[in-house]
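> Sequence first, predicted model second:
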Amino acid sequence: MTLPRKSSLRAFHSFRFLSLRRSRRPRGFTLVELLVVIAIIGVLVGLLLPAVQQARESARRMQCTSKLKQWALAIHNYENSQGTYPLGTVRLGAVKRQTFVPSLWAELDQVALFEGYNFNRSFYQGENTTSVRTQLNIYFCPSDKQGYWRGDANLRSRGSYVVNFGNGTYHQTESDFSGAPFGPNKVVRPSDIQDGLSKTMFISEILQPSDDSDFDFRGDFLNDDEAGAQFMTRFTPNSGVDSTRCTDHPDDPAPCVAAGGRHLVARSRHAGGVNAAFGDGTVRFMSDSIALPVWQALGSSQGGETDR
């Protein structure tokens, strides 16, 4: 038998090696395949993005709940040391115009602000302007923007958390706030909360206006004027019927209805409701669909109603 020549074998192996190299060379994507991959990625992003956003909002709502608990604890500690709850707002003529916020600074670990504030003067006078201009993280719900008042020379900070002025309106006389845990110049003790601390809302959320430079009072919670530091339970949460000075207020975040009395409902950017802290320190998520009589019962401190 005749054996193949070495040169023939070398040629054969070289041809086979080149053939294998060509066959193993990676093939690129065609345009159609690339478009299919992009489409699949787009579908996956579309499916995952809402879940990611929902998870982020859930985390923000938990942070908001934690902040409300701190406010509720501050109110409780204030009562332990003073024997009364802080006044909702204070107005003694042109002097001593204040809200509940400065009274709670020390309980919120803001001793420097508290000690630098002169409670014998109004929030916009003298040394007090330094304290009211200071923005604190605990002022703001993470789901809402961190607003800052630029409508006047005082540049006071806004906030997301306001106290419960009951079922009425801001322009009620002082005696008409008897059913609310807070009011203007109103002294309240635990014994005055006849409906029970666990069934009386103390503090909830308010949305700040969309434009920092407008004269919307919402969230202007260092100012005792009009309705900056309170919410009312006259209507259910996020119900879209705020009534303040409509000519000065934008439609966002809620319509403004031209009616007398001045009232502000609890509002938030959480889907479906608002957080609210009760007199016993618990925080609950209150649904937008809550029945109005139940909501108003929770807003009253002496009504004898039941929330169940």
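Yes, it's here. Numbers count the residues shown, from 1 in each chain.

> switch to C-alpha atoms for all contacts and neighbour counts from now on
Fine.

> My understanding was that residue 129 contacts residue 154; is that so?
Yes. Residue 129 is within contact range of residue 154, at 6.3 Å (criterion: CA atoms under 8 Å).

> And the helices in this protein?
6-24, 31-82, 100-104, 111-115, 128-133, 292-299 (DSSP state H).

> Need those in CSV (columns: distance to residue 166).
Listed next are the helices of the chain as CSV, based on distance: least, CA to CA, whole Å:
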stretch, distance to residue 166
helix 6-24, 78
helix 31-82, 17
helix 100-104, 16
helix 111-115, 28
helix 128-133, 26
helix 292-299, 5
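
> For residue 277, which of those is the nearest?
Evaluated with CA to CA, the helices of the chain place helix 31-82 nearest to residue 277, the distance being 6.2 Å.

> tell me what the closest one is packed against?
On a contact count with 3 or more CA pairs under 8 Å, 6 or more residues apart in numbering; DSSP states H and E, helix 31-82 meets helix 100-104, strand 201-205, strand 273-278, strand 283-287.

> alright, now check it against this:
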Amino acid sequence: MPKRSYGFTLVELLVVIAIIGVLIALLLPAVQQAREAARRMQCTNNQKQIGLALHNYHDTFSQFPPGCFVNTSNAPESGGGTSNPMRYGWMHPLLPMFEQNALFEAFIKEVHGSGTYPWNTTVDENIVDALLCPSDPNAGKIVRGDLGFAGNYVLFSGTNGLDGSGTNENGMFYCWSKTKFRDVTDGTSNTAMVGEIIIAPESGSDHDRRGGYWIADGGGGNFLAASFYNPNSTTPTSADRQKAGNYISTPRAPCADSVSGGFYRVTSRSYHPGGVLTTMADASVSFFPETIDNPIWVALGTRSGGEVNSGN
């Protein structure tokens, strides 16, 4: 009897490998979609927590926190010149709402007790997970010894961003703002409150201030967004009109030295396919496509513009 050999021929092995490759190719998009769905759900939850924190602040102090405690010349409303330590914004007074009491107390002690600038404190590199979008690969960026921790969530200052002193914009948050619910006459469900931005990676000695909560040098354009351009717009925007080099332009988050009108204008952008998540003034979170009609998106950025929103 001749011996029988067992095993695969080379042709059979190649066919099996090809079939496995096809199955992986079919499954990979589904896996990626499932992962993005989970990340989007986490981002929605993060924004919901910020919205509720802002509401809790309003319940406690009868107004929303200022978008920034200094104007575009770095001067606080209480006076004291531009070399003061109050160059910070809305994120810091919300820390207790995120169960970050120890971080908040350490920050207050150094800034108001010792006169230390926020970005020079010993706590500016602490990462607050609630301020990170899991879809952004650069989320949680830290610029050591300069800008500190950068996050993905910013507040809306209105249509154009910040202009002039930045103290009288048409959105909910701006320099020295004291917005109350009664001021949102467009309706809390029709007014954007919290948006997303993309964190630009560092490049050598160049830094990008967008999302840098610990530095409001020049008026806080780094953590206030404008609704001038549609979500995920590739039109260059400006994070700091006065200081060239305080940005890093990337294909997904282009930035320029100056823009039309000289505004601090940060556009809402995200890594979520097709649009951005946005928290409205009623603390609800909605997804707005990048194809939204621009007049509607612009109207969502104002608190009392009296616009009639319809369509998408």
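Good, I have the coordinates. Nothing here was measured: the structure is a model prediction, and the numbers come from that model.

> Which stretch among the helices of the first structure approaches residue 283 of the first structure most closely?
Among the helices of the first structure, the nearest to residue 283 of the first structure by CA to CA is helix 31-82 (6.5 Å).

> what span of the second structure lines up against that closest one?
Helix 31-82 of the first structure corresponds to residues 10-61 in the second structure, going by TM-score structural alignment.

> Tell me roughly how far that stretch lies from the first structure on average.
With mean CA distance after the TM-score superposition for the first structure, stretch 10-61 of the second structure departs from the first structure by a mean of 0.5 Å once superposed.

> now that stretch, how far from the centre of its chain.
20 Å (CA atoms, centre = their mean, to the nearest Å).

> Could you do stretch 284-301 of the first structure as well?
18 Å.

> Over to stretch 222-239 of the second structure?
11 Å.

> Residue in the second structure paired with residue 109 of the first structure?
Aligned against the second structure - with TM-score structural alignment as the criterion - residue 109 of the first structure pairs with residue 99.

> From residue 265 of the second structure, how far off is that match?
Going from residue 99 of the second structure to residue 265 of the second structure by CA to CA, to the nearest Å gives 31 Å.

> Excluding chain neighbours, what is closest to the residue nearest in space to the middle of the first structure?
In the first structure, the centroid-proximal residue (CA atoms, centre = their mean) is residue 141; its distance is 3.0 Å. Excluding its sequence neighbours, the residue lying closest to residue 141 of the first structure (CA to CA, 6 or more residues apart in numbering) is residue 64, at 5.1 Å.

> Now for that neighbour, how many residues are close by?
Residues contacting residue 64 of the first structure under the criterion other CA atoms under 10 Å number 27.

> was I right about it contacting residue 139?
No. Using CA under 8 Å, residue 64 of the first structure is not in contact with residue 139; the gap is 9.9 Å.

> Can you give me the neighbour number for the match of residue 109 of the first structure?
If we define neighbours as other CA under 10 Å, then residue 99 of the second structure has 10 of them.

> With residue 8 of the first structure instead?
Residues near residue 8 of the first structure, counting by other CA under 10 Å: 10.

> residue in the second structure matching it?
Match for residue 8 of the first structure (TM-score structural alignment): no aligned residue.

> hmm, back to that, can you name the residues that contact the residue nearest to the centre of the first structure?
60-61, 63-64, 67, 160-161 (CA atoms under 8 Å, 6 or more residues apart in numbering).

> will you turn the residues you listed into CSV that also has distance to residue 290 of the first structure?
Output for the contacts of residue 141 of the first structure, formatted as CSV (distance: CA to CA, whole Å):
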residue, distance to residue 290 of the first structure
60, 22
61, 19
63, 23
64, 20
67, 23
160, 21
161, 20
